[in-house]
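In: Predicted model follows, preceded by the sequence.
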Amino acid sequence: MAPPRQSALSVKVERPKSLTELAIDQIRAAIVRGELGFGEALSESVLAATLGISKTPVREALLHLKMEGLVEVHPQRGTFVFQLGEAEVANICRFRSMIECEALADGMEHRPEALIQALEKCLDDMAAAFSKQQHDEFPRLDTEFHNAIIESCANGYIQSAYMLVAAQLTALRYRLPAENSQVTHCQDNHRVVVDAIRANDAARAQAILREHIQSTEQAYLIACRNMVAPARGERAAV
């Protein structure tokens, strides 16, 4: 019997993004990459004109980004890029440490091979970028390494909790200095974490990861001080 002929309709058509989704992507990228400073005012009219769309999808995009923690809405004052004080930076680092360390232990227990494979790829990609002096790739690759730990976790509640701070952490990474010492320090810490995972030493892997996260707190504080918008004006080009 001849095998059934595959229908051309068996391949699902990818749904095009809506204007709101496109606005979310563009505004998120501008915030994360530092094109819009911490605490900077966001004008719906300016954003809409810059993106060439109406204010409705922009308004919906800002509400979505508020849920991601990238935007703050203050009644009677306006909408602003998020901004963290010293206590908030300390809290986000402690929260991140708890979540990532638990996710790491869970991943080592339930998905060790996938975890090691994903992290080793991140190490290879970061080493390749470093050798080519592509330091602008560092924030993205650093984010991929830590996201791989979360994605290896089989506990959906842990993954959901991490999403509360994931976007803010990415924005902080993009504001760190892309110096050789910074990249080397991060590479070394990542490599030691992976070595402990390969050795199936969860306690050591967690301890190294916790120390690595704690070491970023001061750098994040400096980034927050240096990258605050000088005035809450209405520059909001993306």
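Out: Thanks, I have the structure now.
In: C-alpha from now on. contacts and neighbour counts both.
Out: Will do.
In: Where do the helices of the protein begin and end?
Out: 19-32, 44-51, 55-67, 86-110, 112-131, 138-152, 156-162, 166-173, 180-198, 202-215, 217-226 (DSSP state H).
In: The longest one - contacts with which helices or strands?
Out: Going back to what we said before, that points to helix 86-110. helix 138-152, helix 156-162, helix 202-215, helix 217-226 (3 or more CA pairs under 8 Å, 6 or more residues apart in numbering; DSSP states H and E).
In: thought residue 31 was touching residue 80?
Out: No: assessed by CA atoms under 8 Å, residue 31 is found out of contact with residue 80, at 10.4 Å.
In: Next up, the contacts around the residue nearest the centre of the chain.
Out: By CA atoms, centre = their mean, the chain has its centre lying nearest to residue 170, at 3.2 Å. Going by CA atoms under 8 Å, 6 or more residues apart in numbering, residue 170 touches 32, 139, 140, 143.
In: which residue packs closest to residue 126, ignoring adjacent ones?
Out: Excluding its sequence neighbours, the residue lying closest to residue 126 (CA to CA, 6 or more residues apart in numbering) is residue 141, at 6.2 Å.
In: Burial check on that neighbour, number of neighbours?
Out: Residues lying near residue 141 (other CA atoms under 10 Å) number 18.
In: Could you do residue 50 as well?
Out: The tally of other residues near residue 50 (other CA under 10 Å) stands at 12.
In: Residue 46 too?
Out: Residues near residue 46, counting by other CA under 10 Å, number 17.
In: second one coming, line it up with the first:
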Amino acid sequence: MSGSDVRSVVRLSKQPSIRDTVTRALRSAIISGEMQPGRVYSAPSLGEEFGISATPIREAMLDLVREGLVVAMPNRGFRVTEVSAHDLAEVTELRLFLEPPAVEKATPLIPETAFAGLREQADEIVAAADRGDLVEYLTADGDFHLAILQYAGNARLLALIQSLRSQTRLFGLSSLSERGHLTESAKEHHAIMDAIENRDAARARALVHTHIEHVLDEWSGPVSDEQGAAEATTR
């Protein structure tokens, strides 16, 4: 991905912390495949594209090193890690074990006062899909799911799920967007909210289970091995 491509997919919004904003944007760009597996990105070049100094970029990248999304390359920058089909299958299996029951637990505990905010987040996911903004789509998607899961009341579980979501790769989203199908997938979040507002915990669990299964279906794209993961983003 060229510098101009990075600038087009990562849109910095006004946030209390520029470091947090950059971290979230870069994380989503990696998960979506906009930042290519195996490629080395330098903090100064990314900072130049974003119109900010290299410092918050470097700090954000160090956060992503701890998440396993990039590897620090001394005197060069940061290399985006590759995820094999086997890795993705393992991550998805773990997510299926953890997220649906956590949503089921959270559903009766979410206060009605939180419904409007969660519904607005679901709307943001659909809006991003309509625009074809994959980075914002994944950022909003992560915010929505983690906002729900926090009501399960298990901070360690929340951190683990967040880590697993970061290890996912969704290269197929670009193809879905190009075919005009991403909005349809995005609307699954409205169905999840319907179940939550109706206090139908079993349905919320089933919908999230199906939602995650899409990772190994149309969302992940043609990832067969580590090399295939890299090639999938350059075709």
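Out: Cool, the structure landed. Everything numeric here is computed off the predicted structure, so don't read it as measured data.
In: picking that back up, select only the buried ones of the contacts of residue 170 of structure 1 in ChimeraX?
Out: In ChimeraX, a selection of the buried entries from these looks like this (16 or more other CA atoms under 10 Å):
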select :32,139,143
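In: I'd like the contacts of residue 170 of structure 1 laid out as TSV, including distance to residue 91 of structure 1.
Out: Putting the contacts of residue 170 of structure 1 into TSV (distance: CA to CA, whole Å) gives the following:
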residue	distance to residue 91 of structure 1
32	20
139	21
140	23
143	19
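In: which of the contacts of residue 170 of structure 1 lies closest to residue 193 of structure 1?
Out: The shortest approach to residue 193 of structure 1 among those belongs to residue 143, at 15.1 Å (CA to CA).
In: what's the nearest residue to the closest one if we skip its chain neighbours?
Out: Distances taken as CA to CA, 6+ apart place residue 170 nearest to residue 143 of structure 1, at 6.4 Å, with adjacent residues excluded.
In: Could you measure from that neighbour over to residue 81 of structure 1?
Out: Distance of residue 170 of structure 1 to residue 81 of structure 1, given as CA to CA, to the nearest Å: 14 Å.
In: got it, and residue 146 of structure 1?
Out: In terms of CA to CA, residue 146 of structure 1 sits 24 Å off from residue 81 of structure 1.
In: got it, and residue 229 of structure 1?
Out: 9 Å.
In: Pick out whichever of those two has more residues nearby.
Out: Set residue 229 of structure 1 next to residue 81 and count neighbours by other CA under 10 Å: residue 81 wins out with 26 against 18.
In: these two touch, right, that one and residue 40?
Out: Yes: assessed by CA under 8 Å, residue 81 of structure 1 is found in contact with residue 40 at 5.2 Å.
In: Number of residues surrounding residue 66 of structure 2?
Out: Applying other CA under 10 Å, we find 11 residues neighbouring residue 66 of structure 2.
In: That one pairs with which position in structure 1?
Out: Matched by TM-score structural alignment, residue 66 of structure 2 corresponds to residue 67 in structure 1.
In: now do residue 89 of structure 2
Out: Under TM-score structural alignment, residue 89 of structure 2 pairs with residue 90 in structure 1.
In: Count the residues that sit near that match.
Out: 17.
In: In this structure it contacts residue 217, no?
Out: Yes: Residue 90 of structure 1 is within contact range of residue 217, at 6.6 Å (criterion: CA under 8 Å).
In: what sits in contact with each of those two?
Out: Overlap of the contact sets of residue 90 of structure 1 and residue 217 (by CA under 8 Å, 6+ apart) is empty.
In: ok, back up a step: now tabulate the helices and strands packed on helix 86-110 of structure 1 in CSV and tack on distance to residue 189 of structure 1.
Out: Formatted as CSV, these follow (distance: least, CA to CA, whole Å):
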stretch, distance to residue 189 of structure 1
helix 138-152, 11
helix 156-162, 21
helix 202-215, 6
helix 217-226, 15
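In: Highest mean neighbour count out of these?
Out: Neighbour counts (mean count of other CA atoms under 10 Å) averaged over each of those peak at helix 138-152, with a mean of 20.
In: Give me the common contacts of residue 229 and residue 81 of structure 1.
Out: Taking CA under 8 Å, 6+ apart as the criterion, residue 229 of structure 1 and residue 81 both touch 36, 37, 38, 39, 40.
In: what sits against the second one?
Out: Counting by CA under 8 Å, 6+ apart, residue 37 of structure 1 touches 31, 81, 227, 228, 229.
In: what number of residues lie near residue 98 of structure 2?
Out: Using other CA under 10 Å, residue 98 of structure 2 is surrounded by 16 other residues.
In: Ignoring the adjacent residues along the chain, who's closest to it?
Out: Nearest-residue entry for residue 98 of structure 2: residue 161, 7.3 Å, with adjacent residues in sequence omitted and distances by CA to CA, 6+ apart.
In: got the contact list for that neighbour?
Out: Applying CA under 8 Å, 6+ apart to residue 161 of structure 2 gives the contacts 95, 98, 99.
In: And for residue 193 of structure 2?
Out: 118, 119, 122, 204.
In: redo that, cut-off 10 Å
Out: Residues near residue 193 of structure 2 by CA atoms under 10 Å, 6 or more residues apart in numbering: 107, 115, 116, 118, 119, 122, 148, 199, 200, 204, 207.
In: surely the last one meets residue 188?
Out: Yes: between residue 207 of structure 2 and residue 188 there is a contact at 7.8 Å, judged by CA atoms under 10 Å.
In: Against residue 78 of structure 2, how distant is the closest residue to residue 232 of structure 2 other than its chain neighbours?
Out: Leaving aside its chain neighbours, residue 232 of structure 2 sits nearest to residue 222 (6.3 Å; criterion: CA to CA, 6+ apart). Distance from residue 222 of structure 2 to residue 78 of structure 2, counting by CA to CA: 24 Å.
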